[in-house]
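Asks: Sharing a sequence plus its predicted fold:
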Amino acid sequence: MTEVPVRPPFDPEVARALAQQSDVVITTMSSADIPRVRALGAAVTPATPPAALGGFDRYELMAPAQGLGHAVHVVVLAPPAEGTVPVLVFLHGGGMIAGTADSDLEAMAELAHQTGCAVASVEYRLAPEQPYPAASDDVVTALEWLASGDAPRALDPARIVLAGISAGGGLAAAVALRCRDTNGPALSGLMLMCPMLDHRSDSPSARQMIGAGSWDATANATAWEAYLGGAEPTSHASAALAEDLSGLPPVFIDVGSAETFRDECIDFASRVWLDGGDAELHVWPGGAHAFDMLAPWARMARTARDTREAWLRRLLTRLPSA
């Protein structure tokens, strides 16, 4: 008889959301299931900022190709402000195999509105059709365009915060390391929401949460296999492999206590501190993977959003205005 592992409990509101939205629970994904997983988010409509967001304007733009790269579609939501505003460059979730630039974008628009920023959401290429480094190349192309000053004048090229959720969070961390190592675009901050940092999927929390929550190690291994495409992983793909985490911009990380990525996130933050960096870590008790998107009405989800906003506000006050 197989012994069920001891697991931390889910927050009651998160547990209710998991039970009510069983279609978003992905714990047995194989490569054959990728089309089904993509279909779960296929109905996402383009994010049109509501009037409550101060009249944000939406732009469909293309970051021009650099060298042998590809032009990259970027959705920009910007306030009609005079002068320039900081830019949240957003990388959506979806295991590197699903999602679009509009996935979770309304939540980022709310954060941008509360903090006086614009959002630039990158439509990076997906695996397995386009494995590593395609997505990383696309993000770097978008960052180079934004940092060059050739993007719309309202977007401040000197105040760029790279943000991502789940797979997008892992991609953001890996791209930040790539930018550091290759003298790429300068980043003012790095916001990682339940990031997918480690291709090995073998941390204690990954083993503990198999078969539970909204994303487990089985699904994670399939996603990483598709993304890596047989390539030997480096820290520019799987950020947890970095031996040195110094030289990163200030980092914000949050994660649930009852999810696959808990321990890799704790380890990443700890190593940023050990290497002399600036990191803020929050482990939300009873949180499943991406709990605040799964149950945005939950009290803990509201607190998590407020906490991210507070960190971003403190970060922005330390940056010189344009």
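Replies: Received, thanks. Being a predicted model, the structure only gives us computed values, none of them experimental.
Asks: Going by C-alpha atoms from here, please, whenever you check contacts or count neighbours.
Replies: Noted.
Asks: so where do the helices sit in the stretch 101-250 of the chain?
Replies: 105-115, 134-148, 167-182, 204-208, 217-228 (DSSP state H, counting those that start in this stretch).
Asks: neighbouring contacts of stretch 260-268?
Replies: Stretch 260-268 has contacts (Cα atoms under 8 Å, 6 or more residues apart in numbering) with 194-198, 203-210, 215-217, 240, 253-256, 281, 283, 289.
Asks: From those residues, keep the buried residues only.
Replies: Listed as buried from those are 194-198, 203, 205-206, 208-210, 215-217, 240, 253-256, 281, 283, 289; burial here means 16 or more other Cα atoms under 10 Å.
Asks: among those residues, which are in strands?
Replies: Within these, residues falling in strands by DSSP state E are I253, D254, V255, G256, L281, V283.
Asks: List the buried residues in stretch 138-148.
Replies: Result for stretch 138-148 [16+ other Cα under 10 Å]: buried residues D138, V139, V140, T141, A142, L143, E144, W145, L146, A147.
Asks: another structure for you, compare them:
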Amino acid sequence: MTVEPLTAHLPAGPLDVATVRAVDDRLRALNPPPAPSMPPAVAHTGDGVELRIHGTGDACVLWIHGGGMHLGAARYDDAFCSDLAAALDAAVVAVDYRLAPEHPHPTPLHDCRAGLAWCAERHDRVVVAGASAGGGLAAALCLLTRDEQGPSPQAAHLYYPMLDDRRETVSSRENADAPMWNGRLADVAWAAYLGGRPADAYAAPARAADLTGLPPTYVDTGERDMFRDEDADYARRLAEAGVPTLFTLVPGAVHAFELLDPDAGISRATRARRLGALRRSLREDFRAW
């Protein structure tokens, strides 16, 4: 699936959620997501959050979609999740968490927690994975379930995750005008998600003081991504806290690079690396990372 950069179609001047959503809806109408090879089954958590279920198996990937906490839907990733389930010979469950600003933090995170509990009741092993905002939610979910001592994922896979609301890193300044995700969108996203409240570690995992006791974690990000430095620092701190960690920096890559140019060599290599790491996580073979 090729994705057209949202940033190329944004109007000049101040942005708000309604404006960004209108542009995103127009682009999706022009380039609709592909249909899955098999339609998913649909279930709901006790709170009514929709779960889209692809494939079957004792092991499961809980997939959390991206979109800056205010865009996207689980159904847009149906084809991706269907293909992933077939490649892993496992279940892939996509959680359709409620979006900000209508449902600011912590509602999206709690929806993901409900999805994880649903998966844990039905599968022997659950790995959580997500991209961008979904990666941030996956990281926050690991912190939350550790602290609550509730059902926890066996591993976390974070693809260019959105972790830090402060935007104080070198990469956040250097790449503030990058394609796919830029500073203007970041401002809209964090304002919508926080809803005027100060960020805590469950909203912005980069703020967490203690990363001990978290599950083994895979992180990748692009060299030209706004999130590069916050992602690299989070991976470094995980490793220093004794968490088995695999971090990959993709040379020359921008945010969501594998969606912008799926046939590029770095995109194919990244998809293969992610798939191999997921297979090993589902087997709990983290030493082979």
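Replies: That came in fine, so what should we check first? From a predicted model like this one, the values you see are computed outputs, not experimental measurements.
Asks: which stretch among the helices of the stretch 101-250 of structure 1 comes nearest M300 of structure 1?
Replies: M300 of structure 1 lies closest to helix 105-115 among these, at 15.3 Å (Cα to Cα).
Asks: The closest one vs structure 2, average offset?
Replies: In the superposition against structure 2, helix 105-115 of structure 1 averages 2.4 Å from its aligned positions (mean Cα distance after the TM-score superposition for structure 1).
Asks: Figure out how far that helix is from the centre of its chain.
Replies: What separates the centre of helix 105-115 of structure 1 from the centre of its chain is 14 Å, taken as Cα atoms, centre = their mean, to the nearest Å.
Asks: Buried by neighbour count: which residues of the lengthiest helix in structure 2 qualify?
Replies: Across structure 2, the longest stretch assigned as helix under DSSP state H is helix 265-282. Within helix 265-282 of structure 2, the residues scored as buried using 16+ other Cα under 10 Å are I266, S267, T270, R274, A277, L278, R279, R280, S281, L282.
Asks: Just the closest of those residues to V17 of structure 2, please.
Replies: Of those, the one sitting nearest to V17 of structure 2 (Cα to Cα) turns out to be S267, at 29.6 Å.
Asks: Now do the contacts for S203 of structure 1.
Replies: Residues near S203 of structure 1 by Cα under 8 Å, 6+ apart: D263, E264.
Asks: Give me the distance between the counterpart of it in structure 2 and H70 of structure 2.
Replies: Alignment note (TM-score structural alignment): S203 of structure 1 maps to T169 of structure 2. Computed as Cα to Cα, to the nearest Å, the T169 of structure 2 to H70 of structure 2 distance reads 23 Å.
Asks: cool, A12 of structure 2 as well?
Replies: 20 Å.
Asks: Please identify which of those two sits among more neighbours.
Replies: Just comparing A12 of structure 2 and H70: by other Cα atoms under 10 Å the higher neighbour count belongs to H70, 25 against 6.
Asks: Residue in structure 1 paired with the more buried one?
Replies: Aligning on TM-score structural alignment places H70 of structure 2 opposite I97 in structure 1.
Asks: quick one: contacts for that match?
Replies: Taking Cα under 8 Å, 6+ apart, we find I97 of structure 1 in contact with I34, R38, L126, A127, P128, A223, A226, Y227.
Asks: Of all the helices of the stretch 101-250 of structure 1, which one comes closest to A19 of structure 1?
Replies: Nearest to A19 of structure 1, of all those, is helix 217-228, at 18.8 Å by Cα to Cα.
Asks: Many thanks, have a good one.
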